[in-house]
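Asks: what shape does this take:
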Amino acid sequence: MSRTPEPLRRAALPVLVALALTGCAPDAPGSPKDTPSTGTAEKRTTSVRPESPGKPESAASPTHVTIASIGVSSTLMRLGLNEDGTVQVPPAEKGMTAGWYTGGAVPGERGAAVLIGHNDTRFGKAVFHDLRKIGKGADIAIRNDRGAEIHFRVTGTETVGKKAFPTEKVYGSTGERALRLITCDGAFDPQGHPVDNLIVYAIRS
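Replies: Take a look at the predicted model:
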């Protein structure tokens, strides 16, 4: 694991061992269990507590995300932290709804804004099921609660093992107006948990 940045070392909450920062992860205290159903494992996000700059008082909140190239159109729910410091995820019954991690940057503001969505749940395909099909240069549009629409351009994607999730790269400080989309990917382990995580990187257009 890379050296922990100063802001993360100063975090007030305890730091847990990194598991994954995606829509799928091994079981962890305080996080919901994967729920197999008709051969599909429910996938969810767990993580260490990332750097949390907080939402500026003047910033608008994101309410909707559209990725026209892969047919995504979803409202955004607010996601915080569980008591154990893991990142919350949308509940399985809201699998077609993505979430914005409020501890990161506001989309369009300087820093890394993070959206999290399921790939599949026990109810079937979820909002980020086709995220692996997104291409470099694709447009991601986010609308906020003031009616403004902010556009981001995809710069790349990365598939990583859950145990090697790049916490600092995804959540760490950056001078760019960046966006990260996170979900699960890959094959299943013997317990029915996906072994990989898919990360999409984008910057404001």
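Asks: use CA for all of it now, contacts and neighbours both
Replies: Will do.
Asks: residue ranges of the strands in the protein, please?
Replies: 62-67, 72-79, 98-101, 111-116, 120-121, 124-125, 139-144, 149-161, 177-188, 194-204 (DSSP state E).
Asks: to check against the first, give me the structure of this:
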Amino acid sequence: MRRLTNLAIAVVTVTALCSGAWLVRSGGETHAPPQPSAAQARTQPTHPESIRPESASPALPPSPPLRIRIPAIGVNAPLVGLGLTPTGSLDVPPAEREDLAGWYEAGTAPGETGTAIVAGHVDNADGPSVFYRLGALEKGGAIEVERLDGSTALFTVDAVEVYDTKDFPDEKVYGAAKRAELRVITCGGRYSRSTGYQGNVVVFAHLTGSRIG
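Replies: Below is the predicted model:
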């Protein structure tokens, strides 16, 4: 598998996730997904290279992920591999599959050293999708990623933040890490009926354990 740095996708955030078609049909802001509060932002160093690798569980060998579970917000979703579009942005899962999330398969696999990227829709034309409640996740929450090798990578949430698209911090989100880290991304922030969501919700997490099965 060809390895690419995650910054290869930083030129365009996952804007294809963000049309907000359901909000247009259902009354806009009255059905907007939850957004993270300021209390869920990082209080530790923000640059990935400044975080000590010894502050986490030892990384796992590379293995493709099969499923992501986030118990606190009711997520239990299969994962599909995502590539890049011709314009260089991260591709997205099929919009009609509200139960499906994706991972950047040319980058880091969840559980191995580096920054793994998982993305999914917040909604589609018919209603909420897999990461509709991602903005309600809190620091200290658990994320589990089931992997092809039979292991499950266990992550702890460090922060949940929301950014306007124009201010999206590429290096902070996609930059290299010395330990096994995970980013989970969907749409969020301000909403416009003409352009959809104006930003992204990003969960920052790091590996704190693993189990077989």
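Asks: just give the TM-score of the two.
Replies: Scored against TM-score structural alignment, normalised by the length of structure 1, the superposed chains reach a TM-score of 0.75; 170 aligned residues with a Cα RMSD of 2.4 Å.
Asks: let me have the strands of structure 1 in JSON lines, extended by mean neighbour count.
Replies: Shown next, in JSON lines, are the strands of structure 1 (neighbours: other Cα atoms under 10 Å):
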{"stretch": "strand 62-67", "mean neighbour count": "20"}
{"stretch": "strand 72-79", "mean neighbour count": "18"}
{"stretch": "strand 98-101", "mean neighbour count": "26"}
{"stretch": "strand 111-116", "mean neighbour count": "25"}
{"stretch": "strand 120-121", "mean neighbour count": "26"}
{"stretch": "strand 124-125", "mean neighbour count": "16"}
{"stretch": "strand 139-144", "mean neighbour count": "21"}
{"stretch": "strand 149-161", "mean neighbour count": "17"}
{"stretch": "strand 177-188", "mean neighbour count": "22"}
{"stretch": "strand 194-204", "mean neighbour count": "23"}
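Asks: so which of those strands is nearest Thr22 of structure 1?
Replies: Proximity to Thr22 of structure 1 (Cα to Cα) singles out strand 177-188 among those, at 4.9 Å.
Asks: mean deviation (superposed) between the closest one and structure 2, please.
Replies: Using mean Cα distance after the TM-score superposition for structure 1, strand 177-188 of structure 1 ends up 0.9 Å from its aligned counterpart in structure 2, as a mean over the superposed pairs.
Asks: and the contacts of that strand?
Replies: Residues outside strand 177-188 of structure 1 that contact it (Cα atoms under 8 Å, 6 or more residues apart in numbering): 21-24, 43-45, 107-119, 128, 131, 152, 159, 170, 194-204.
Asks: can you pull the contacts of the spatially most central residue of structure 1?
Replies: For structure 1, Ile116 is the residue whose C-alpha lies nearest the centre (Cα atoms, centre = their mean; 2.9 Å). Residues near Ile116 of structure 1 by Cα under 8 Å, 6+ apart: 22-23, 45, 89-90, 98-101, 181-183.
Asks: the aligned residue in structure 1 for Ala177 of structure 2: neighbouring residues, count only.
Replies: Alignment note (TM-score structural alignment): Ala177 of structure 2 maps to Thr174 of structure 1. Residues lying near Thr174 of structure 1 (other Cα atoms under 10 Å) number 12.
Asks: equivalent analysis for Cys24 of structure 1, please.
Replies: 32.
Asks: quick check: it touching Leu198?
Replies: No - using Cα atoms under 8 Å, Cys24 of structure 1 is not in contact with Leu198; the gap is 9.7 Å.
Asks: which residues in structure 1 does stretch 144-159 of structure 2 match up with?
Replies: Using TM-score structural alignment, stretch 144-159 of structure 2 pairs with 141-156 in structure 1.
Asks: out of the strands of structure 1, which gets nearest to Asp34 of structure 1?
Replies: strand 120-121 (8.8 Å).
Asks: relative to its centroid, which residue of structure 1 is most remote?
Replies: Distance from the C-alpha centroid of structure 1, by Cα atoms, centre = their mean, peaks at Thr38 (25.5 Å).
Asks: got a list of what it touches?
Replies: Counted by Cα under 8 Å, 6+ apart, Thr38 of structure 1 has contacts Arg122.
Asks: kindly report the same for Val170 of structure 1.
Replies: Val170 of structure 1 is in contact with 112, 180, counting by Cα under 8 Å, 6+ apart.
Asks: what lines up with Val72 of structure 1 in structure 2?
Replies: Using TM-score structural alignment, Val72 of structure 1 pairs with Val75 in structure 2.
Asks: surely its match meets Pro128?
Replies: No - taking contacts as Cα under 8 Å, Val75 of structure 2 lies outside contact range of Pro128: 11.9 Å.
Asks: returning to what we had before: where's the match of Val72 of structure 1 relative to Ser19 of structure 2, distance?
Replies: According to Cα to Cα, to the nearest Å, Val75 of structure 2 stands 21 Å off from Ser19 of structure 2.
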